[in-house]
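1. got a sequence here, can you build the structure:
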Amino acid sequence: MSAEKPQETVFSVRNLWKVFGPKADRIPGSAHAGLPAGELREKTGCTAAVRDVSFDVRKGEVFVVMGLSGSGKSTLVRCLTRLIEPTSGKLSIDGEDVLAMDRARLRELRRHRAAMVFQHFGLLPHRTVLDNVAYGLEIQGLGKAQRRAKAAEVVEKVGLTGMENRRPSQLSGGQQQRVGLARALAVDPEVLLFDEPFSALDPLIRRDMQEEVIRLHREEGRTMVFITHDLSEALRLGDRIALMRDGEIVQLGTPEEIVASPADDYVRDFVRDVPREQVITVRHVMRAAEGDEAETGPAITPGATVAEAIEAVARAGSPARVMDNGRCLGVVDSDLLLGVVAGTRQEEVAA
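-> Purely as a prediction, here's the structure:
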């Protein structure tokens, strides 16, 4: 995963607050700052949608922010480009202070560097697919021939070839979302920001769109920040996940870290029904090889999931070797793997 190697930081967020209500700027750092949401509203009339949040988004990763409705995740992603103004804290992109940007610089940020894909597609009904995709390039001032050529490339990339001249009303929900994705891609942003883009789609189309995001990320390596309330979507897409509750990040880690070692009962409840074997990898559960185990048996990579390892072990009828660049790091056997599935090795995996 991209989280395993040192990377540049794209977005850096430190002690970020967004408070709604009277005299909101007085809340961060005050005696009221730590109050539960209900008590804060009762005493001050304010709501802290984002509370003292800090994280970095690394170049080339899919950073997922997830939580239930009202957790602050959508407010947080809008703060990144100041579609919502933060109340206090520090926020930078590529080392540049976002909170110090003037209007012109903010327009440049939103048009060129960080493009948003919303749940509600916001397509222009009177424009064709091609002209909807080209809209951001038109705003940037590109000539008609150039922007239509670029838009045509992106339309093909998202699987809409042949639909260039259709209007949004002639498209399915999934196709409309592809147009929204293509429009964001067309401006070639450094970061794609997704605000629950697929939550209105039916399950099959939603899965197709998730596959599309995975494919595009694999092909382009573009940095993505993805907001969702769906744990399975977060686990499927994210290199790292920030799990929010009441405006705060309660745990930040890889999908494997969150499933194997939940930070508290809230996170534990969230991941209770996750098939552990599909998330936890053998690098975290393998044991040392004994006897000639390092020389025999099927070979799997350290990133193989427990589910994949179970299949390899069952097929071979012997322990599987965890191999990296020709070196045996350890082995996994059926007892060990089935213990992970049953949850009996939770402490070992967490460690």
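
2. going by C-alpha atoms from here, please, whenever you check contacts or count neighbours.
-> Will do.

3. can you list contacts of stretch 324-337?
-> With contact meaning C-alpha atoms under 8 Å, 6 or more residues apart in numbering, stretch 324-337 is reached by 282, 285-289, 293-294, 301-302, 306, 309-310, 313-314, 318-323.

4. again, only this time at 6 Å
-> Residues from elsewhere that reach stretch 324-337, judged by C-alpha atoms under 6 Å, 6 or more residues apart in numbering: Met286, Arg287, Ala288, Ala289, Ala294, Pro319, Ala320, Arg321, Val322, Met323.

5. could you also give me the structure for this next sequence, so I can compare it with the first?
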Amino acid sequence: MNKPNKTPLIQIKGLYKIFGKTPEKVLPDVKAGKSKDDILAATGHTVGLQQIDLDIERGEIFVIMGLSGSGKSTLIRHFNRLIDPTEGQIIVEGEDVMKLDDKGLQHFRRHKMSMVFQRFGLMPHRTVLQNVAYGLQVQGISKEDRDKKATEWLETVGLAGYEQQYPSQLSGGQQQRVGLARALCTDAEILLMDEAFSALDPLIRSEMQDQLIELQEKLQKTIIFITHDLDEALRLGDRIAILRDGKLVQQGRPVDILLDPADDYVEAFVKDVNRARALTVDTVMQPQSLRISADTIGEALAQMRSAKVEHGYYVNDDGYQGALCIDKLESVDTSRHDDAIDDKVLEDLPGIQSDALIEHVIPDTIEHELPLPVLDQDGELQGQLSRESVVEVLSEQPAANGAEAEKFSKPTNTDTDETKASA
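-> Okay, the predicted model is just below:
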């Protein structure tokens, strides 16, 4: 991910949305803390969002999640002003989107943000190529240029050769790839993805997630991704915001959400997550025991005795070479203490990558008694991971009881209903 600027790319400040005839009159009751249900019963107004404050950095995948009725789809439609807030600011690159006139808003939607919808949103009477090129057509790009660019994006998403097909001739996964290509084709810096993969079969959904991750590594777009699926959120998100009844209940990195849920509602989400598939090594590793840079056996032994450790990781100019145990070094005859460190004293202990999923390193952690050295992409030593640490993090599941989880899982008014209420 790109290093963020000092100022976030997108800032949401004090955002409220109330659906109904006179939302401004109801706003003081919302701010006073009256419940969503009480306000609906007393006034007929639906509270969609309450006091939302978010900072989204350039180049990150920011996931907004929650159950039906949580306000997530309502929120994403504020980013490009498909819905206007009752109160609050939407600031993109320092510009308050709420202050844009019709012409400015039109330019903003055409050039700054693209959207990928749950139900694909393709035009059935246009070919695949025409669908992908549509945003460029709206921008006034010539047919030759837009067709060339659309063809390139179709190739990027794996649909080369489908240019003259129509949406009805494609599978659901292929249609969503067309939708993704159309959004990317405009070169918009920000992608809004509203439940973009939820209509797909599980296998196709997983493939689309893989493709989005692969594309993001190359393109470094800023992506706001809506989902109700925590596994999807943990897999895709650099950071996650969780909504409940229009309120922001927690935001943070996936590891923060998973290991430190803010309340029972978040616990109900995370209690059944397979942590081994969600957490990476760097989220649970410990500081390294000792980085041994000595040249000889005697120097290594002295270094370990001084640090009062039982083992360490030998690193030379060629990188990590293996582990050293003090018991084995102490058993070496003193006449060899000036000898160079070699395979006779080194333990063949594999290094693991800091960004690897826990599930991928479980076999190695079980096989070796010593903690495994954790290396970054450049092979530099970052820490260590023991079998005890893996067992601990996988066994500490949040203790949300079944009744709470069942309560939170029951659908309430859907975001779609809230959106309809604004009509």
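
6. quick check: of the contacts of stretch 324-337 of the first structure, which lies closest to Thr344 of the first structure?
-> Among the contacts of stretch 324-337 of the first structure, Met286 lies closest to Thr344 of the first structure (C-alpha to C-alpha), at 14.6 Å.

7. what about the strands in the first structure?
-> For the first structure, applying DSSP state E gives strands covering 9-20, 47-58, 62-66, 88-93, 96-97, 114-118, 191-195, 223-228, 240-245, 248-253, 299-300, 320-324, 327-332.

8. deepest-packed of these, please.
-> Mean neighbours per residue, mean count of other C-alpha atoms under 10 Å, is largest over the strands of the first structure for strand 62-66, with a mean of 27.

9. quick one: contacts for the residue most central in space within the second structure?
-> When C-alpha atoms, centre = their mean is applied to the second structure, the residue found nearest the centroid is Gly237 (0.3 Å). With contact set as C-alpha under 6 Å, 6+ apart, Gly237 of the second structure has these partners: Ile61, Phe62, Val63.

10. would you agree the first one is in contact with Ile223?
-> Meaning Ile61 of the second structure. Yes. Ile61 of the second structure lies in contact with Ile223 (C-alpha atoms under 6 Å); the separation is 4.6 Å.

11. thinking again about what came up before, let's have the strands of the first structure in CSV, adding distance to Arg206 of the first structure.
-> Output for those, formatted as CSV (distance: least, C-alpha to C-alpha, whole Å):
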stretch, distance to Arg206 of the first structure
strand 9-20, 27
strand 47-58, 25
strand 62-66, 16
strand 88-93, 30
strand 96-97, 35
strand 114-118, 14
strand 191-195, 14
strand 223-228, 12
strand 240-245, 19
strand 248-253, 24
strand 299-300, 31
strand 320-324, 34
strand 327-332, 35
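
12. to Leu40 of the first structure, which of the ones you listed lies closest?
-> Using C-alpha to C-alpha, the strands of the first structure put strand 47-58 closest to Leu40 of the first structure, at 6.9 Å.

13. so which bit of the second structure is the closest one matched to?
-> With TM-score structural alignment applied, strand 47-58 of the first structure matches the range 46-57 in the second structure.

14. with distance to Gln175 of the first structure added, can I get the contacts of stretch 324-337 of the first structure in JSON lines?
-> As requested, these are exported to JSON lines (distance: C-alpha to C-alpha, whole Å):
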{"residue": "Met286", "distance to Gln175 of the first structure": "43"}
{"residue": "Arg287", "distance to Gln175 of the first structure": "47"}
{"residue": "Ala288", "distance to Gln175 of the first structure": "50"}
{"residue": "Ala289", "distance to Gln175 of the first structure": "51"}
{"residue": "Ala294", "distance to Gln175 of the first structure": "50"}
{"residue": "Pro319", "distance to Gln175 of the first structure": "46"}
{"residue": "Ala320", "distance to Gln175 of the first structure": "43"}
{"residue": "Arg321", "distance to Gln175 of the first structure": "44"}
{"residue": "Val322", "distance to Gln175 of the first structure": "42"}
{"residue": "Met323", "distance to Gln175 of the first structure": "42"}
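
15. counterpart of Ala312 of the first structure in the second structure?
-> In the second structure, Ala312 of the first structure lines up with Asp364, judged by TM-score structural alignment.

16. okay, now its match: neighbour count?
-> Asp364 of the second structure: 17 surrounding residues under other C-alpha atoms under 10 Å.

17. what does the one 5 residues further on give?
-> As a burial measure, the neighbour count of Glu369 of the second structure was computed by other C-alpha under 10 Å and equals 12.

18. mind checking how far it is from Leu385 of the second structure?
-> According to C-alpha to C-alpha, to the nearest Å, Glu369 of the second structure stands 11 Å off from Leu385 of the second structure.
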